[in-house]
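Undergrad: next comes the sequence, and after it the predicted model I'd like to discuss.
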Amino acid sequence: MKLDWLQGLRGLAVLGVVFTHGRYLLSGTPNFVLADAFFRPGAMGVDLFFLISGFIMVYTTQNASGVRNAAVFAVKRFARIWPAYAVVTLLWIFVRRDGLSFFQDAEQLRFLFRSLTLRPQVPEQAPYFGLVFPLAWTLAFEMYFYIVFGISMLAGRLRWLVLASWMLLTLVLLPLNHGGPTLNVQQFLQFRSGYMQLVTNPIIYEFLAGVVIGLLYLSPRVRFPNVSVAWQAVICSVGFVLWWGWSGVGDFHGPAGWGWPLAVMLLVLAVASKTVTLNMPRWLVWTGTVSYSMYLTHYLSQLVLISWLEKRGLHTQSWNEIFLALLLAIPVASASHWLLERQLGGWTRRKLVLLVDRVLPAPPVPEGLDVIKMAKVAPRKM
């Protein structure tokens, strides 16, 4: 079952990120201060993505557990994230880095391999970690949480206890003797392993909050008593997020920054959607559908736009260029969604699912129940 209100939130999140990076088009001009005040809070779209990711993982696996389901979950998530990311990283090298000469340097190749495996390159630069493709830091956290979430599915009914125990270990107990724990996502704890800097980073609390919100959404007991209270909660929670972001009170990623008001808002919207209809414009739902591709490609297309304008003497560093960057991001995201997500990612997904079927075949459906199952279970597409 597709949740349009959630797709709409994805659309808002990615547009916020697009405008955040669009403000760099005015760098060095008198207008940058105003552009920074308007557009920098749009970076909270990343925190909203993390919250939504945790929510969706719960929503799409509510009846799934065991080895086979965990394996299918893992390969589907890998197929959705990694192939498109790998292609965009290579494009980034040719557009922004050294092109072919990049591949002639052995150290650069090692750097690329570590980046493609989403391992922190510069642990001191949390939460970004200095990957080849700078926007990939969010994917490093995504893939890590996918792994942990998938492993927790192996525990069956104890999956939430296993997940909570792992989070307690990595976010609280392990940091105790290394300068933490804290809620500062820019923290540098005294771990030798760079990857430990990632798994102990408090921004992971946002995924965990999304999981909790997903569980509350699925609970039939958690709902607003009436329509009036639901709408009041929606208006107040959305308004508070806008105030928190644009007043400057919250000014960075993480649960203590933009994260916690967004978590409250997502919880309110999720619970309210069971009482009222949260209509989203179709264009915003579509933007949510291509949001991953737009996130991956918008900064790359922005740099291409600047280069094209500069070569023709048209780079004026004016407000209209932010509008042009948004216009370019739309068709590029659409093409990337079709080519990289649906075609390349879809092909990868099919191949990996077939491999899972060979190694872990699905249990046979008892005779006479297959038709009933098909009638009762609606496909879930998120």
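TA: Thanks, I have it.
Undergrad: contacts, neighbours, all on C-alpha from now
TA: Fine.
Undergrad: list the residues that contact residue 278.
TA: Contact analysis of residue 278 by Cα atoms under 8 Å, 6 or more residues apart in numbering lists residue 5.
Undergrad: does it sit in a helix, a strand or a coil?
TA: Put simply, residue 278 is coil when judged by DSSP: H, G, I helix; E, B strand; the rest coil.
Undergrad: same check, this time on residue 249
TA: coil.
Undergrad: any idea how far residue 256 is from it?
TA: In this view, residue 249 and residue 256 are 11 Å apart by Cα to Cα, to the nearest Å.
Undergrad: these two: which is more packed in?
TA: residue 256 (18 against 11; other Cα atoms under 10 Å).
Undergrad: helices along the stretch 101-250 of the chain, start to end?
TA: If DSSP state H, counting those that start in this stretch is used as the criterion, the helices of the stretch 101-250 of the chain fall at 106-116, 137-153, 159-168, 194-199, 204-218, 227-246.
Undergrad: another structure for you, compare them:
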Amino acid sequence: MRENLKALTSLRFFAAAAIVIHHTSWYFGYGARLGKVFPLDLGVSFFFVLSGFVLYYAYPSLSSTRDKARFVVSRFARIWPAHVVTLLLTLVFLPHTWVTGPDEPSKALPMVANLFLLQSWVPLPHYFFSLNGVSWSISTELFFYAMFPLLIWNWERTKWAKLGAAAVMAWACVAWAKASGVPLLGNTNILSIDGLVFIFPPARLLEFSIGVLTAWAWLKYRSRFLHLATPAQIAAALLVLLGVPLLAKTIQIAALQGIISAAAAKWLSESGYAPIFAFAIFSMAMSNGALARLLSARPLVLLGEISFSIYLTHQLLMSVLGITRSLPAFGSMPCQLFTYWVIVLTLSFCLWIFIEKPCRAIIVAKFDQLWPGNAVFARITQNAAER
């Protein structure tokens, strides 16, 4: 059984925390200055790259039809139960946000799309941002899961062609947005650049594919770099902290000067950092490095394990607290911030321990009952499914 890369699990929490800060700084103000320097919403891109890495690390091959089916079921079991619970919580506590569509008959369709995680395929805000808005990204992630068996098939020989195909899909989405003359996302429910190059699943497949390539390279060549683990991890941290803001500023200047289109700038500002994240993941996967050992501390790993639940609950909770005007009751702004994070972490832990883990185990076990297979492979993939 492959080693559980604890440092990478911990990094999931920091990516989720960046997104939480991004979505709540309008109220707390704590991320306003930071967000001007470092694009905090890039946690989503990091998740996409990391997902490709972890899945190839856990499933470098899926040889039989059953293996492929079990992979898809295990990944579905990983995300869908928690998604359904937060969807129901949204329907109960935020009924006015069910849909933001312009006409009444359209309400049922976004709800159905949300239920089956298909909302990101409709590049209109009242679909992809309806209900629990952050779930658009797991709709996109579900597309990656469906593509994964095909992506890794004969990977050694076809990897560059597949990466090229993913790049072409991203370019096609950018070209579509540019040719359509659509604007950036605004307050109206119309086709936008964001819907086509930021939300639409084919536009984001390249990040996931880069993660797969990184895992392949790590598995094949890591022994050559183990003695450089600590320097590589320090370099990766500096590259993320300094390189990302520099690249963000470069993209912004290029767009303002008309060197690149608004559509290209949007795609680059959301997906263009994937190589940086890939290098960081490659280096942090070497668990003998100093930073990786720090990140392997059990409290950080636990926070990483509940990061998916943090991602699903944070915006919903903020909306409920905002509508009910509950936060001021906790006193000063630092007290409100502390209380918010305590509630987020508690709610996320409960969702993880009572919904995510048991539902995943039940669904995968049921599949193994209905379609028995190799017991050794089942044990290995069960461990992988829990990541």
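TA: Right, received. Where do you want to start? For clarity, every value in this text was computed on a predicted model and none was experimentally measured.
Undergrad: which one of the helices of the stretch 101-250 of the first structure has the most crowded surroundings?
TA: Burial among the helices of the stretch 101-250 of the first structure, expressed as mean neighbours by mean count of other Cα atoms under 10 Å, is greatest for helix 204-218, which shows a mean of 22.
Undergrad: to what extent does that helix diverge from the second structure after superposition?
TA: With mean Cα distance after the TM-score superposition for the first structure, helix 204-218 of the first structure departs from the second structure by a mean of 1.0 Å once superposed.
Undergrad: who are the packing partners of that helix?
TA: Identification of packing neighbours for helix 204-218 of the first structure by 3 or more Cα pairs under 8 Å, 6 or more residues apart in numbering; DSSP states H and E yields helix 44-60, helix 137-153, helix 260-272.
Undergrad: show me what the shortest one is packed up against.
TA: Read it as helix 260-272 of the first structure. For helix 260-272 of the first structure, the helices and strands in contact under the criterion 3+ Cα pairs under 8 Å, 6+ apart are helix 44-60, helix 204-218, helix 227-246.
Undergrad: just the angle between it and helix 204-218, please?
TA: Put simply, helix 260-272 of the first structure runs at 10 degrees to helix 204-218, going by axes from the mean of the first three to the mean of the last three Cα atoms, to 10 degrees.
Undergrad: run the chain-centre distance for helix 260-272 of the first structure.
TA: Chain-centre distance of helix 260-272 of the first structure: 17 Å, with Cα atoms, centre = their mean, to the nearest Å.
Undergrad: what of the first one?
TA: Between the centre of helix 44-60 of the first structure and the centre of its host chain there is 6 Å, according to Cα atoms, centre = their mean.
Undergrad: what's it aligned against in the second structure?
TA: Under the alignment (TM-score structural alignment), helix 44-60 of the first structure falls on residues 42-58 in the second structure.
Undergrad: in the matching stretch, what counts as buried?
TA: Applying a neighbour-count criterion of 16 or more other Cα atoms under 10 Å, one finds 42-58 buried in stretch 42-58 of the second structure.
Undergrad: and for stretch 380-387 of the second structure?
TA: By neighbour count, and taking 16+ other Cα under 10 Å as the criterion, the buried residues in stretch 380-387 of the second structure are 381-382, 384-385, 387.
Undergrad: which one of the residues you listed is nearest residue 229 of the second structure?
TA: The shortest gap between residue 229 of the second structure and any of these belongs to residue 387, at 23.1 Å (Cα to Cα).
Undergrad: look up how far residue 381 of the second structure lies from that closest one.
TA: As judged by Cα to Cα, residue 387 of the second structure and residue 381 of the second structure stand 10 Å apart.
Undergrad: repeat for residue 5 of the second structure
TA: 15 Å.
Undergrad: can you tell me the centre-most residue of the second structure?
TA: residue 47 (3.7 Å; Cα atoms, centre = their mean).
Undergrad: nearest residue to residue 305 of the first structure other than its sequence neighbours?
TA: Taking Cα to Cα, 6 or more residues apart in numbering, and ignoring the residues beside it in sequence, residue 305 of the first structure has residue 325 as its nearest neighbour in space, at 7.1 Å.
Undergrad: what of residue 120 of the first structure?
TA: Leaving aside its chain neighbours, residue 120 of the first structure sits nearest to residue 129 (4.9 Å; criterion: Cα to Cα, 6+ apart).
Undergrad: just to revisit the earlier point, columns distance to residue 25 of the first structure on top of the helices and strands packed on helix 204-218 of the first structure, output as CSV?
TA: Conversion of these to CSV gives the following (distance: least, Cα to Cα, whole Å):
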stretch, distance to residue 25 of the first structure
helix 44-60, 19
helix 137-153, 22
helix 260-272, 27
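Undergrad: among these, which comes closest to residue 96 of the first structure?
TA: helix 137-153 (17.2 Å).
Undergrad: what about residue 315 of the second structure, helix or strand, and which?
TA: Assignment of secondary structure by DSSP states H and E places residue 315 of the second structure within helix 307-324.
Undergrad: orientation of that helix relative to helix 136-152 in degrees?
TA: Using the same axes, to 10 degrees, the direction of helix 307-324 of the second structure lies 160 degrees away from that of helix 136-152.
Undergrad: what's the single longest helix in the first structure?
TA: Under DSSP state H, the helix in the first structure containing the largest number of residues is helix 66-96.
Undergrad: who does it touch, helix- and strand-wise?
TA: Using 3+ Cα pairs under 8 Å, 6+ apart as the contact criterion, the neighbours of helix 66-96 of the first structure among helices and strands are helix 137-153, helix 291-311, helix 346-359.
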